[in-house]
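Participant: coords below, sequence missing:
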């Protein structure tokens, strides 16, 4: 049986794959996540996903490795994970009452090839009061998530509408990922 490895320490990505009853390992990679600010959001997420997958594949070259990365893009900037409460507040304030885009990139590396792709999902937030934002930040949920919110948790109460792949917003577009794994030769 060929090994499947998730190159991520994200509990959300792990949970998504667990829900499919797949057997896989987790091997987190400690790669540099800085990027050229001139890259498009889709280029950023595919580059970072590829870096993560390649770092793990270098130690497990007989396996199928999945790397993934997610960013949130508002009207003016690419939003990663907030560094502190002030940055989380500013991110959430910028998303309040507006549509933003979530880009998730995936890299699947097998012994034969690498396949990279991205999925874009548009998310509309309710108009949020400063009090609502502070209350949400106080939960601690925003700090390890791109754009300072988690759609699968308490952050779901901030979301008015979603257009696209819900699982991509969580951190791994499951349906596309499974199909690409099968095309690459992985047997479920």
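Facilitator: That came through, no problem. Quick caveat: nothing in here was measured; it's all calculated off a predicted structure. Residues are numbered from 1 along each chain as shown.

Participant: all contacts plus neighbour counts: C-alpha atoms, from now on.
Facilitator: Fine.

Participant: now the strands for this protein?
Facilitator: Residue ranges of the strands in the chain, as given by DSSP state E, are 4-6, 25-26, 64-73, 78-79, 99-109, 114-125, 159-163.

Participant: Format these as JSON lines; extra columns: distance to residue 18.
Facilitator: Putting those into JSON lines (distance: least, CA to CA, whole Å) gives the following:
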{"stretch": "strand 4-6", "distance to residue 18": "11"}
{"stretch": "strand 25-26", "distance to residue 18": "11"}
{"stretch": "strand 64-73", "distance to residue 18": "14"}
{"stretch": "strand 78-79", "distance to residue 18": "28"}
{"stretch": "strand 99-109", "distance to residue 18": "17"}
{"stretch": "strand 114-125", "distance to residue 18": "21"}
{"stretch": "strand 159-163", "distance to residue 18": "24"}
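
Participant: Use this one as the comparison:
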């Protein structure tokens, strides 16, 4: 959508940071995971014999998304039962359901001693749940398996969208990447007008 033709390179970073270390700032968990993923790929590129194969105009992008409610991090549910419990909590909670992304942009920079510049930011979008959605609907949704594919167990661009009244913040953040902010940060890093 931004006009880039990316090459996707999966990271081997173990996404297993201790959540207890981030109780004071849950959003930092997503950011540190994103940094871990991008640095894993950067280090792999640099371990290849001929570093001249890394293009001078290299831009790398990594993100990690979590869902938070009542101070608890919800990643991809491991079962339909876990998914159902999360959906019940989200619907009944008096606190917002927050989708938090940690975004990391790495730009190759031979003038820097590390060989790159790192730009990081966090984006939060509040999901407004439909308080009228029934237990039966939540059970059937959880059993469908759709929610097992995404952080928080709710795929808003699928049937999960039927449980949501609206959003406060960037909708694209909820589906995986804060679109406008990412574009602006890339433009700023490259010193070009958006």
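Facilitator: In hand now; what should we look at? Predicted model, so just to flag it, every value in this text is computed and none were measured.

Participant: care to give me the TM-score?
Facilitator: Remark: TM-score between the superposed chains equals 0.83 [TM-score structural alignment, normalised by the length of structure 1]; 170 aligned residues with a CA RMSD of 1.8 Å.

Participant: can you tell me which of the strands of structure 1 comes nearest to residue 186 of structure 1?
Facilitator: For the strands of structure 1, proximity to residue 186 of structure 1 was assessed by CA to CA; strand 64-73 is nearest, at 7.3 Å.

Participant: one step back: quick one: the strands of structure 1 as TSV, columns for mean neighbour count and distance to residue 12 of structure 1 too.
Facilitator: As requested, the strands of structure 1 are exported to TSV (neighbours: other CA atoms under 10 Å; distance: least, CA to CA, whole Å):
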stretch	mean neighbour count	distance to residue 12 of structure 1
strand 4-6	23	12
strand 25-26	15	12
strand 64-73	27	12
strand 78-79	19	19
strand 99-109	26	13
strand 114-125	19	17
strand 159-163	15	18
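
Participant: counterpart of residue 82 of structure 1 in structure 2?
Facilitator: For residue 82 of structure 1, the aligned position in structure 2 is occupied by residue 77, per TM-score structural alignment.

Participant: List the contacts of its match.
Facilitator: Shown in contact with residue 77 of structure 2 (CA atoms under 8 Å, 6 or more residues apart in numbering): 83, 147-148, 150-153.

Participant: Residue 187 of structure 1: neighbour count?
Facilitator: 10 (other CA atoms under 10 Å).

Participant: ugh, wrong one, I meant residue 5 of structure 2
Facilitator: Neighbourhood size, residue 5 of structure 2 [other CA under 10 Å]: 7.

Participant: Now which residue in structure 1 aligns to it?
Facilitator: Residue pairing (TM-score structural alignment): residue 5 of structure 2 is matched to residue 23 of structure 1.

Participant: again with residue 180 of structure 2
Facilitator: Checking TM-score structural alignment: residue 180 of structure 2 goes with residue 175.

Participant: Kindly report the same for residue 148 of structure 2.
Facilitator: Aligned partner of residue 148 of structure 2 by TM-score structural alignment: residue 143.

Participant: And the match of residue 5 of structure 2, how far from residue 33 of structure 1?
Facilitator: Relative to residue 33 of structure 1, residue 23 of structure 1 is positioned 27 Å away (CA to CA, to the nearest Å).

Participant: Give me the neighbour count for the spatially closest residue to residue 178 of structure 2 that is not a sequence neighbour.
Facilitator: Leaving out its chain neighbours, the residue that sits closest to residue 178 of structure 2 by CA to CA, 6 or more residues apart in numbering is residue 172, at 5.4 Å. A count of neighbours around residue 172 of structure 2, defined by other CA under 10 Å, yields 12.
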